[in-house]
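Visitor: have a look; sequence and predicted model below, questions after that.
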Amino acid sequence: MAFALSIPLDAAQGPEFARDVCLLMAEATGLDRAQVLIEPDRRLTHEEEAKFLHLVAERRKGKSLAHVVGHVAFWNRRFRVTEDVLVPRPETETLIALALEEPFRDLLDLGTGSGVIAVTLLAECQDAVGIACDISATALAVAEGNARSHGVADRLHLEQSDWFECIGGDYDLIVSNPPYITEDAYADLAPEVLHEPRIALTPGGDGLAAYRAITAEAQTHLRPRGRLIVEIGYDQGAAVAELFREAGLDEVAVHADLDGRDRVVAGRST
């Protein structure tokens, strides 16, 4: 088999799938995408061909590209992902950028999943330490691997906990990208998203349960003037900001992502 992208594609899978075929070819061969595009006549080895066809078959099952290849790029780093964790989205970088606007000595990442938020923040802030918790032991195993890969394992403690249940201490910064999709919206998600763990996508109901749990206890775990920063759905800014205010947080603000959609709510302890 040559590099030429002659794999028959179902029309329903559309141009995104065709683009992904090129990325899967790069994954199978260990080359970058540019090399795949400029060397269409290069022949694959038997091992490369077998790996490529396996990856294409997995993508055809409706799995996300990240889950098929087992990794995703985030904040200029590569993170391992499995079907036990949410695939990090570019929009979450809005939270990272906001968190890095001020120094912090320690952080707490609630519902860490792959660990992408805590690991990225600690990698950017070499003097900081943190705790990352998740209710899922399998998610914590993925986070542990990512912490090791990026050299922050000695500064990040992982804890199995349902939000603050097993968490003590006070922090300069609490961050979270919790499940926020409503029960009604969950039914309409794309098939590839449904390969991600339901518990990481939706709490059911109106999608605000995690924010209620987080804001109810955040003040008791933040140092004076400490910050709480959470990711939200594009239409949840007003509702989550009100929960922040009801919890007594100051300087509550809704921040947009690069597409101009509400994406993060931040507040400060009194």
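Guide: Thanks, I have it. Residues are numbered from 1 along each chain as shown.
Visitor: for the rest of this, base every contact and every neighbour count on C-alpha atoms.
Guide: OK.
Visitor: so where's the longest strand in this protein?
Guide: Longest strand in the chain by number of residues (criterion: DSSP state E): strand 222-231.
Visitor: so which elements touch that one?
Guide: Helices and strands touching strand 222-231, by 3 or more CA pairs under 8 Å, 6 or more residues apart in numbering; DSSP states H and E, are helix 93-99, strand 171-176, strand 262-268.
Visitor: which parts of this structure are strands?
Guide: Under DSSP E, the chain gives strands at 71-74, 77-80, 106-110, 129-134, 156-160, 171-176, 222-231, 250-256, 262-268.
Visitor: which parts of the longest one are buried?
Guide: Translated: strand 222-231. The neighbour-count check on strand 222-231 (16 or more other CA atoms under 10 Å) flags 222, 223, 225, 226, 227, 228, 229, 230, 231 as buried.
Visitor: quick one: the second one and residue 107 touch, right?
Guide: If I follow you right, that is residue 223. No: look at residue 223 against residue 107 with CA atoms under 8 Å: they stay out of range, at 10.8 Å.
Visitor: shared neighbours of the two, anything?
Guide: Taking CA atoms under 8 Å, 6 or more residues apart in numbering as the criterion, residue 223 and residue 107 both touch 171, 172.
Visitor: and residue 52, what does it touch?
Guide: Residue 52 touches 24, 25, 27, 28, counting by CA under 8 Å, 6+ apart.
Visitor: how close does the first one sit to residue 37?
Guide: Using CA to CA, to the nearest Å, one gets 12 Å for the distance from residue 24 to residue 37.
Visitor: which of these two has more residues huddled nearby?
Guide: residue 24 (24 against 16; other CA atoms under 10 Å).
Visitor: OK, contacts around the more buried one?
Guide: Residues in contact with residue 24, defined by CA under 8 Å, 6+ apart, are 52, 55, 56, 69.
Visitor: mind putting the residues you listed into a markdown table with distance to residue 93?
Guide: Listed next are the contacts of residue 24 as a markdown table, based on distance: CA to CA, whole Å:
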| residue | distance to residue 93 |
| --- | --- |
| 52 | 30 |
| 55 | 28 |
| 56 | 29 |
| 69 | 21 |
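Visitor: if you rank those by neighbours, which is first?
Guide: residue 52 (21 neighbours).
Visitor: any chance of a markdown table for the strands of the chain, columns distance to residue 147?
Guide: Formatted as a markdown table, the strands of the chain follow (distance: least, CA to CA, whole Å):
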| stretch | distance to residue 147 |
| --- | --- |
| strand 71-74 | 14 |
| strand 77-80 | 9 |
| strand 106-110 | 13 |
| strand 129-134 | 10 |
| strand 156-160 | 7 |
| strand 171-176 | 17 |
| strand 222-231 | 21 |
| strand 250-256 | 28 |
| strand 262-268 | 24 |
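Visitor: wait, which of those strands is closest to residue 199?
Guide: strand 129-134 (10.7 Å; CA to CA).
Visitor: got the angle for the closest one vs strand 156-160?
Guide: 20 degrees (axes from the mean of the first three to the mean of the last three CA atoms, to 10 degrees).
Visitor: put this next to the previous one:
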Amino acid sequence: MSIAREASARLRFLSLEITGRCQLSCPSLCYAGSGPTRGHGSMSDGDWFRTIDQAVALGAEEIQLIGGEPTLHPGFTSIAQHALDAGLRVRVYSNLFRIRDEHWRLLEQPGVRLATTYHSSVPAEHDEVTGRPGSHRATRANIVEALGRGIALNVAVLDTGDPERAERARTELEALGVRDVHVGSVRAVGNAAGTALPSTADLCGRCGDQRATVLPGGDVAVCEIGRFLTAGSVLDAGLASVLSGPRWAEASASIPRRTDPTACHPDCQPSNSDSCDPGKNDPCDPMGYAPAMTGPPAGTVPAHL
């Protein structure tokens, strides 16, 4: 591989969507179309370990474990621990519906941070979004538990067209002691897209820029939201080969880029490893989002599930 091709394959942040299974269905929001009947995909634990090692070789600093609900994957703890042992920071995006003792022990380790999505301060509204009665009670209780354990926690609140509802949720979270709350717009991807075709206008403009996502079947996408832009599989070739190949260059080039470095929150800049981080108050809206709209476009930020 030439020096130029090696440079093009550099990574800082890699998201691993280790499962499509979730206790929730989020019929109007889930960007991944996850749910109770979905599977874990065709990647074995060994495949995930190998992908993590390849990410380290490419310069990655942090991985994100996401789903579906990543804690439902039988190899979740070992996959996360492998990344920690490799010197990576680990970010877990969980719905916090049910967290086992072994998961709490993992989340309490240095180098691990936790993220979740909170849909409403009103239980019935939250449960309607998730499609599961009792999900509000469970998620709220585990938010409180995480705070009590001193776990670094970021929470995303989705503005689905009712800004006052989103602000009430933010206010409640801050009153509980959550320091990092992000109210974000939704994206026309997955369940939220309905019959509409996915569009690069719903991306933030930084996808594929020193970051990538590996989907449950091994396909490599520019990001979780941009899952319709894939460029090969880690099951067929190494991660470096995928990221330095012509298909990846073509997929990345199809994304409208932000030319003004101040137009997007620093969390979506190459200088920061994360993308579309729910832990900041300033949203990184999709390129096609117009603040003057009466309501945001349909879709979701990653990744409540």
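Guide: Cool, got the structure. Nothing here was measured: the structure is a model prediction, and the numbers come from that model.
Visitor: tm score of chain vs chain?
Guide: Once superposed, the chains reach a TM-score of 0.32 (TM-score structural alignment, normalised by the length of the first structure), with 145 aligned residues with a CA RMSD of 5.9 Å.
Visitor: in stretch 119-126 of the first structure, which residues are buried?
Guide: Buried, per 16+ other CA under 10 Å, within stretch 119-126 of the first structure: 119, 120, 121, 122, 123.
Visitor: same question for stretch 49-61 of the first structure.
Guide: So for stretch 49-61 of the first structure, counting by 16+ other CA under 10 Å, buried means 49, 51, 52, 53, 55, 56, 58, 59, 60.
Visitor: still on that earlier bit, between the buried residues of stretch 119-126 of the first structure, which is closest to residue 174 of the first structure?
Guide: Closest approach between these and residue 174 of the first structure, by CA to CA: residue 121, at 11.5 Å.
Visitor: gap between the closest one and residue 175 of the first structure?
Guide: Between residue 121 of the first structure and residue 175 of the first structure the computed distance is 10 Å (CA to CA).
Visitor: repeat that for residue 243 of the first structure.
Guide: In terms of CA to CA, residue 243 of the first structure sits 15 Å off from residue 175 of the first structure.
Visitor: for residue 212 of the first structure, what are its contacts?
Guide: Residue 212 of the first structure neighbours (CA under 8 Å, 6+ apart): residue 243.
Visitor: what's the strand or helix carrying residue 251 of the second structure packed up against?
Guide: Element membership of residue 251 of the second structure, judged by DSSP states H and E, is helix 246-253. When contacts are defined as 3+ CA pairs under 8 Å, 6+ apart, helix 246-253 of the second structure sits against strand 230-233.
Visitor: name the next helix or strand following the strand it packs on along the chain.
Guide: helix 239-243.
Visitor: buried set for that next one?
Guide: For helix 239-243 of the second structure, burial by neighbour count (16+ other CA under 10 Å) applies to 239, 240, 241, 242, 243.
Visitor: all strands for the stretch 101-250 of the second structure, in order.
Guide: Secondary structure of the stretch 101-250 of the second structure (DSSP state E, counting those that start in this stretch): strands at 112-117, 153-159, 180-185, 211-214, 219-221, 230-233.
Visitor: Throw those strands into a markdown table and include mean neighbour count and distance to residue 127 of the second structure, thanks.
Guide: Shown next, in a markdown table, are the strands of the stretch 101-250 of the second structure (neighbours: other CA atoms under 10 Å; distance: least, CA to CA, whole Å):
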| stretch | mean neighbour count | distance to residue 127 of the second structure |
| --- | --- | --- |
| strand 112-117 | 23 | 12 |
| strand 153-159 | 26 | 14 |
| strand 180-185 | 24 | 18 |
| strand 211-214 | 26 | 28 |
| strand 219-221 | 24 | 30 |
| strand 230-233 | 20 | 32 |
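Visitor: save those as TSV, and put in distance to residue 93 of the second structure too.
Guide: Below are the strands of the stretch 101-250 of the second structure laid out as TSV (distance: least, CA to CA, whole Å):
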stretch	distance to residue 93 of the second structure
strand 112-117	5
strand 153-159	9
strand 180-185	14
strand 211-214	14
strand 219-221	18
strand 230-233	22
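Visitor: and those strands: which comes nearest residue 125 of the second structure?
Guide: strand 153-159 (12.4 Å).
Visitor: that closest one vs strand 112-117, what angle?
Guide: Using the same axes, to 10 degrees, strand 153-159 of the second structure lies at 20 degrees relative to strand 112-117.
Visitor: what is strand 153-159 of the second structure packed up against?
Guide: Where contact means 3+ CA pairs under 8 Å, 6+ apart, strand 153-159 of the second structure is packed against strand 112-117, helix 163-176, strand 180-185.
Visitor: mind putting the ones you listed into a markdown table with distance to residue 123 of the second structure?
Guide: Shown next, in a markdown table, are those (distance: least, CA to CA, whole Å):
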| stretch | distance to residue 123 of the second structure |
| --- | --- |
| strand 112-117 | 14 |
| helix 163-176 | 11 |
| strand 180-185 | 18 |
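Visitor: figure out which of these is closest to residue 85 of the second structure.
Guide: Of these, nearest to residue 85 of the second structure by CA to CA is strand 112-117, at 11.8 Å.
Visitor: residue 95 is in contact with residue 230 of the first structure, correct?
Guide: Yes: Residue 230 of the first structure lies in contact with residue 95 (CA under 8 Å); the separation is 7.1 Å.
Visitor: mutual contacts of these two, please.
Guide: residue 264.
Visitor: roughly how far apart are residue 93 of the second structure and residue 63 of the second structure?
Guide: Residue 93 of the second structure is 11 Å from residue 63 of the second structure, by CA to CA.
Visitor: could you do residue 17 of the second structure as well?
Guide: The value you get for residue 17 of the second structure to residue 63 of the second structure, if CA to CA is used, is 10 Å.
Visitor: neighbour-wise, which of the two wins?
Guide: The residue with more neighbours, out of residue 17 of the second structure and residue 63, is residue 63; 28 against 25, by other CA under 10 Å.
Visitor: check which helix or strand covers the more buried one.
Guide: Residue 63 of the second structure belongs to strand 62-66 when assigned by DSSP H and E.
Visitor: can you tell me the SS state at residue 77 of the second structure?
Guide: helix (DSSP: H, G, I helix; E, B strand; the rest coil).
Visitor: surely it and residue 106 touch.
Guide: Yes: between residue 77 of the second structure and residue 106 there is a contact at 7.1 Å, judged by CA under 8 Å.
Visitor: need the helices for the first structure, in chain order.
Guide: 14-29, 33-38, 46-60, 65-69, 93-99, 116-124, 137-149, 183-186, 198-201, 209-221, 237-246 (DSSP state H).
Visitor: quick check: angle from the first one to helix 46-60?
Guide: When you say that, I think you mean helix 14-29 of the first structure. 150 degrees.
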